[in-house]
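[1] Sequence first, predicted model second:
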Amino acid sequence: MPKPKEAFEETFPCDFYTPAELLEPDLLYTIPEIARLLQGLDPEATVDPDTEAVLIDWAVPWVIVNGEDLVIAEPLEENGPGYYGVAPHALEDDGAH
C-alpha cells in the first residue's frame, strides 16, 4: 500500500553508480557481488539470506538498465552463475578508472 511522503522522516535521491564507477575494469562479478557493491559493501561480504535477497532485488534492475555498458561471461561451471563486468567502451566514456 502506498504511503504518504510525510510518513517518512527523510527521502534521498535515487542515484546509482555507473558500471565504470562501480566495477573494477579487470574483474567480473556475479549478481550477488554487484548487489553488495551497490550497497557499499565488499563483494565478498557475508550477509544473511534475507538481506541478500533484498540486495539482489536492487541489483537485477541495475544490471538490466546498464546492460549496454556491461559485458557478460558464461558460467565457469555448468550450473554456476554468470559474471558481469564493465565494458571497455564504458570506461572510455566515463573516465572513472
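    On my side now, so go ahead.
[2] From here on, just use CA atoms for contacts and neighbour counts.
    OK.
[3] Where does residue 52 sit: helix, strand or coil?
    The three-state assignment at residue 52 reads helix, by DSSP: H, G, I helix; E, B strand; the rest coil.
[4] adding another structure so you can compare the two:
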Amino acid sequence: MPRPKSSFEETYPCDFYEPEDLMESGQLYTVYEIARLLQGLEPTAELDRETEDILLDWAIPWIMINADDLVVAEPQSDDEPGYYGLAD
C-alpha cells in the first residue's frame, strides 16, 4: 500500500551503478551475483533467502534498464540462471 512521503524521515536520490562501474570486463554474472554487487557485497557473499529476494527486486530492473550495455549468455543447465556481462 502506498505511504505518504511525509511518513519517512528522509528520502535519497535513486542513484545506481553504471554497468562498467559494477562489472569486470570479460566476466559474466548471474542475477544473484549482480544483486550482491549492487549492494557493495562480494558476488559470492552468503545471504539468507529473504534478503536475496529483496536484493533481486533491485537487480532485475537494473538489468532491464541497462540492457543496451549488457550481453546475456544461456545457463549451462535448466536449473541455473542465465549470465550477464558488459557488451564489448
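    Here it is on my side, so go on. Just so we're clear, the structure is a prediction, and the values are computed from it rather than from any experiment.
[5] For structure 2, which segments count as strands?
    Taking DSSP state E as the criterion, structure 2 carries its strands at 70-73, 83-86.
[6] Show me the one of these that comes nearest residue 57 of structure 2.
    strand 83-86 (16.6 Å; C-alpha to C-alpha).
[7] Please state the offset of the one helix or strand residue 89 of structure 1 maps to from the chain centre?
    Taking DSSP states H and E as the criterion, residue 89 of structure 1 maps to helix 88-94. Its chain's average C-alpha position is 17 Å from that of helix 88-94 of structure 1, according to C-alpha atoms, centre = their mean, to the nearest Å.
[8] Structure 2: helices as residue ranges?
    Counting by DSSP state H, structure 2 has helices at residues 19-22, 31-38, 49-65.
[9] most packed of the ones you listed?
    helix 31-38 (a mean of 22; mean count of other C-alpha atoms under 10 Å).
[10] helices or strands next to that helix in the packing?
    helix 49-65 (3 or more C-alpha pairs under 8 Å, 6 or more residues apart in numbering; DSSP states H and E).
[11] The helix it packs on vs structure 1, mean deviation?
    With mean C-alpha distance after the TM-score superposition for structure 1, helix 49-65 of structure 2 departs from structure 1 by a mean of 0.6 Å once superposed.
[12] which bit of structure 1 covers that helix?
    Alignment of helix 49-65 of structure 2 against structure 1: residues 49-65, by TM-score structural alignment.
[13] Make sure residue 70 of structure 2 is actually in contact with residue 87.
    Yes: counting by C-alpha atoms under 8 Å, residue 70 of structure 2 touches residue 87, with 4.7 Å between them.
[14] Nearest residue to the middle of structure 2?
    residue 59 (2.7 Å; C-alpha atoms, centre = their mean).
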